[in-house]
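**Student:** pasting the structure only:
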C-alpha cells in the first residue's frame, strides 16, 4: 500500500469512527475497510485443521488432552482475527455484519490423518448481533458448540469484546473443556496497517481436572513483541498449581511446548508450516439464498475487484430488505425463529456452571438471549432452507 493510499484510508477511518457513538457491532463502516467475508463464517478458524480438532479423542492421557485443546484454541486465533490481513504487514479488515438467519455450512477433510470436520453456523440474532456455531468430527467423536455476541467500542483503539464461550466435548472420555473467547484491541491506526492484539489472562477448564492459563501480551508490554503469549497447564486440585506443561511464543506465528517437569521441548510449532486443508462448500448454484456466500455474492465480488459502488449498492439492498422484514414481523406479531440452533436459559447450562465454579467467570446469558446450542435433528433440515422466503423478503 503506497503512502497516499494509506493516508486516505486512515482519514476515512478516523472520520467514520468520529461519527459513531456507543456499540460499533452493528455498524458496517466504509466499503474500503470491509473484507469479502461475513461474520457468520468466522467459525471456519476452529475447523480448518481437522487433525488438530480430532487430536484430543486420540490421546489417552487427560493432561495431554488438555494440551491438545489448548493447541486447537491457539491455532484458531490467526484466522479468526487477521481477517483479510496478514501478520506480515497487510492491514486487517472488518467482515460484513451477518443478517438474521444467515447460514454458513462447510467441511474440511484431512485424508492423511483420517479426520473430517463439519461446520454449521447461523446468525441467531441481529439486535444484539449473536452468532452460533457447531463443529463436529463424527468419526472421531469430537464436537464443539460456541456462540458469541460481539460488542465494539472506540477510544483510540477499536475494542472488541466477545460475550460467549465454546464447549469442546470428547465422546470417548465423556470429557468437556470450557473455552473462552478472548477480547481484542485493533491497533495500528496511525501506521495505516491495523492489526489485532489480545491482552489479559484467560483460562480453559477441563472436566478431567486440568486448568490451562493463557497470558497474552503484545507491543508495548514487558516483552514488547506483537501477539505474544505464555501458557501453562496445571491440576485444579494442586494447591501449589505446579505447571505440567508450558507453551510460549507468538499466536500469529508459532510457539514452543515444554514439559515443565523435565524442561524437555516437546514440540516447536509453526503456523506457516501447517497450512489448513482446503474448505469444501456447496457450489453457489446449489446453495440456498440464506447461505452466506450466495447471499452476499455480488457484494463480495465488488469488494474483491474494487468496485465499491457495486458492493455498496448490493449490500444496501440486502440491509434495507432485512429492516423491512423485521418491521413486517412486528406488524404481524411474529417472532423470528432460528433454523439450526435453539437457546436455553443460563440455569440449564450445567457444563458451564460445573466447570467455572470458583473462577468468577460469569455466563452473561442475559446479554446473549440465553445459551445457544445446535438443535437435535438438524441433519434432517435440508436445502432449500426456508423454502419460499429469501433474505430479500421475496
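**Tutor:** That came in fine, so what should we check first? Please read all numbers here as calculations on a predicted model, not as lab measurements. Residues are numbered from 1 along each chain as shown.
**Student:** Only C-alpha atoms from now on, for both contacts and neighbour counts.
**Tutor:** OK.
**Student:** buried ones in the lengthiest helix in the chain?
**Tutor:** Ranked by residue count under DSSP state H, the longest helix found in the chain is helix 308-332. Residues of helix 308-332 classed as buried under the neighbour-count rule (16 or more other Cα atoms under 10 Å) are 308, 310, 311, 312, 314, 315, 318, 319, 321, 322, 325, 326.
**Student:** so after that helix, what's the next helix or strand?
**Tutor:** Downstream of helix 308-332, the first helix or strand assigned by DSSP states H and E is strand 341-344.
**Student:** What is whatever helix or strand comes next after that following strand packed up against?
**Tutor:** Downstream of strand 341-344, the next assigned helix or strand under DSSP H and E is helix 350-355. Helix 350-355 is packed against strand 175-180, with contacts defined by 3 or more Cα pairs under 8 Å, 6 or more residues apart in numbering; DSSP states H and E.
**Student:** And the contacts of the strand it packs on?
**Tutor:** With Cα atoms under 8 Å, 6 or more residues apart in numbering as the test, strand 175-180 has contacts from 66, 69, 73, 164-170, 202-208, 351-352, 355-356.
**Student:** need the contact list for the nearest residue to residue 300 once chain neighbours are set aside.
**Tutor:** Leaving aside its sequence neighbours, residue 300 sits nearest to residue 36 (Cα to Cα, 6 or more residues apart in numbering; 4.6 Å). By Cα under 8 Å, 6+ apart, residue 36 lies in contact with 84, 95, 96, 299, 300, 301, 303, 304.
**Student:** Which of the helices or strands spans residue 36?
**Tutor:** Per DSSP H and E, residue 36 falls inside strand 34-38.
**Student:** again, but for residue 4
**Tutor:** Element membership for residue 4 (DSSP H and E) is helix 3-18.
**Student:** Residue 205: neighbour count?
**Tutor:** Other residues near residue 205 come to 25 when the count uses other Cα atoms under 10 Å.
**Student:** ok, second structure coming up, stack it against the first:
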C-alpha cells in the first residue's frame, strides 16, 4: 500500500526541532513544556488503574513537537562524542564490551514531566545521517505499536537493529511503560553481536512528580563470552539524591560467572567501573560530555525527504506547538488521526493487511516482535545531524 500523505495535507517543509537534553527539554530551543500538572491529573481521572494506555490520544497541549520515532532515532544519532565508533575501535574484546555498556547507557533520554511525543502513525518513517552513520526508522505496526530501527556505518563496520513495542499502563500513582523487544549491535569486522533490552520508562505523580528509567537491563555477547547486568534505580518514597537516576551492575564472564567489573554511578551524570581484582576505578560514561550542546538536524536535500518522514507528517502540528497555538495544533493533530482511521477502515473493507515497506515484521510468543530490514545497508539521509 502506498503511503498517502500529501504536501497539501501536511505542508512540504519538514519541521525540525532540537534533540531532547538530559533535562527532558529540547536542548537548543526556546520551546518549554507548559506547566500542566493539574491538567494531567484531571485527564488521568478518566483512566482506570491497570488500563492499557497505548490507544489513549493525548491533546496537543501534552505533546513535545516531535514523534516517538524521532526520539528513538535521536538516542542513536544525537551525540556530542562518537561513542558508537569507540565500541568498534577498542583493541580488546573486554574493552569493546565496556564501550558497548557505556554506549547503551548513553541512549537514555528522559522527557520533561507532563509531556510526551506523538504516537507515530502507521508507515511513518524517519531518516537521518550523522557522519558515516545512517539511521532509518519505520512504524511497522500501530495496534500494538511497533517501531523498527536499522542503522549502518560502513566506515566503522557497525550495524544496529532495534524492534521496540512500548506498552504503557496506569497504576493509579504512576504510568509504567515497558519497552518490549530487543536491541542488536553488530561489530561486523570483529564478528561480535551484542544484544540488550531496555529499562522501563516510569512517570510518577505522587508524592513528587517525575520521569525516570527503572528496571533491569541485560547486555550479552556470545562471541566474546561477556555479559552485563544493570539495574536502573530512582524513585523512593523519601527522595534521595544518591538514588536519583542511579545505576548499579556488573560485568562478568558468562561461562564462569566471575565478576570482572562492578558498575555504579548515575546515568545523567557519570558512570564508573571498578576492577574487582585491583580496585581501580575508571569513568566509562560522562553524560555532560556525551549529551550536551546537541544541535538541531538540518535538511540537506529537501527533494529527497519522503512524504512519510516524521518531520513532514507532523509539520503543522509541531509548528503550532512551538508557537503555542494549541487550538490549531489540536486541529492539525485530529486531522492526522482521522485520516489514519479512514485508511484503517478502507483496509478493513478491502480485507487488506498492512505490509511495512522497509521491514519484514513477524511475531512469536517465545520471542515477541521481530523486525528484519529489507535492505542490507541504510543509504545516506536527506536530513543530517552534525556533532
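**Tutor:** Here it is on my side, so go on. Values in this document were obtained by computation on a predicted structure and should not be read as measured data.
**Student:** now what about the TM-score between them?
**Tutor:** Once superposed, chain against chain, the TM-score is 0.81 (TM-score structural alignment, normalised by the length of the second structure); 339 aligned residues with a Cα RMSD of 2.5 Å.
**Student:** rewinding a little: quick check: buried residues in the helix holding residue 4 of the first structure?
**Tutor:** Using 16+ other Cα under 10 Å as the test for burial, helix 3-18 of the first structure gives 6, 9, 10, 13, 17.
**Student:** again, but for stretch 314-326 of the second structure
**Tutor:** Here stretch 314-326 of the second structure shows 314, 315, 316, 317, 318, 319, 320, 321, 322, 324, 326 as buried, counting by 16+ other Cα under 10 Å.
**Student:** okay, that stretch sits on what stretch of the first structure?
**Tutor:** The counterpart of stretch 314-326 of the second structure in the first structure, using TM-score structural alignment, spans residues 296-308.
**Student:** which residues are contacting that stretch?
**Tutor:** Applying Cα under 8 Å, 6+ apart, the contact partners of stretch 296-308 of the first structure are 31, 32, 34, 35, 36, 37, 309, 310, 311, 312, 314, 315.
**Student:** Swap in 10 Å and give it another go.
**Tutor:** 30-38, 96, 98, 102, 284, 289-291, 293-294, 309-316, 318 (Cα atoms under 10 Å, 6 or more residues apart in numbering).
**Student:** same check, this time on stretch 344-351 of the second structure
**Tutor:** Applying Cα under 10 Å, 6+ apart, the external contacts of stretch 344-351 of the second structure come out as 1, 122, 338, 339, 340, 341, 342, 343, 352, 353, 354.
**Student:** Columns distance to residue 213 of the first structure on top of the buried residues of helix 308-332 of the first structure, output as a markdown table?
**Tutor:** Formatted as a markdown table, the buried residues of helix 308-332 of the first structure follow (distance: Cα to Cα, whole Å):
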| residue | distance to residue 213 of the first structure |
| --- | --- |
| 308 | 43 |
| 310 | 46 |
| 311 | 42 |
| 312 | 43 |
| 314 | 44 |
| 315 | 41 |
| 318 | 42 |
| 319 | 41 |
| 321 | 45 |
| 322 | 42 |
| 325 | 45 |
| 326 | 43 |
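**Student:** Okay, helices next: where are they in the stretch 251-387 of the second structure?
**Tutor:** Taking DSSP state H, counting those that start in this stretch as the criterion, the stretch 251-387 of the second structure carries its helices at 287-290, 310-313, 315-322, 326-349.
**Student:** If you count neighbours, what's buried in the first one?
**Tutor:** Of all the residues in helix 287-290 of the second structure, those buried under the rule 16+ other Cα under 10 Å are 287, 290.
**Student:** Centre of the chain to that helix, how far?
**Tutor:** Taking Cα atoms, centre = their mean, to the nearest Å, one finds helix 287-290 of the second structure lying 18 Å from the centre of the chain it belongs to.
**Student:** What is that helix packed up against?
**Tutor:** Judged by 3 or more Cα pairs under 10 Å, 6 or more residues apart in numbering; DSSP states H and E, the packing partners of helix 287-290 of the second structure are helix 93-106, strand 270-275.
**Student:** Quick check: which of the ones you listed is buried the most?
**Tutor:** Greatest average neighbour count among these goes to helix 93-106 (a mean of 21), per mean count of other Cα atoms under 10 Å.
**Student:** mean deviation (superposed) between that helix and the first structure, please.
**Tutor:** Compared with the first structure after fitting, helix 93-106 of the second structure has a mean deviation of 0.9 Å; criterion: mean Cα distance after the TM-score superposition for the first structure.
**Student:** what's that helix aligned against in the first structure?
**Tutor:** Aligned using TM-score structural alignment, helix 93-106 of the second structure spans residues 62-75 in the first structure.
**Student:** In a strand, residue 106 of the first structure, correct?
**Tutor:** Yes: counting by DSSP: H, G, I helix; E, B strand; the rest coil, residue 106 of the first structure is located in a strand.
**Student:** Now which residue in the second structure aligns to it?
**Tutor:** Using TM-score structural alignment, residue 106 of the first structure pairs with residue 128 in the second structure.
**Student:** same question, residue 343 of the first structure
**Tutor:** Using TM-score structural alignment, residue 343 of the first structure lines up with residue 361 in the second structure.
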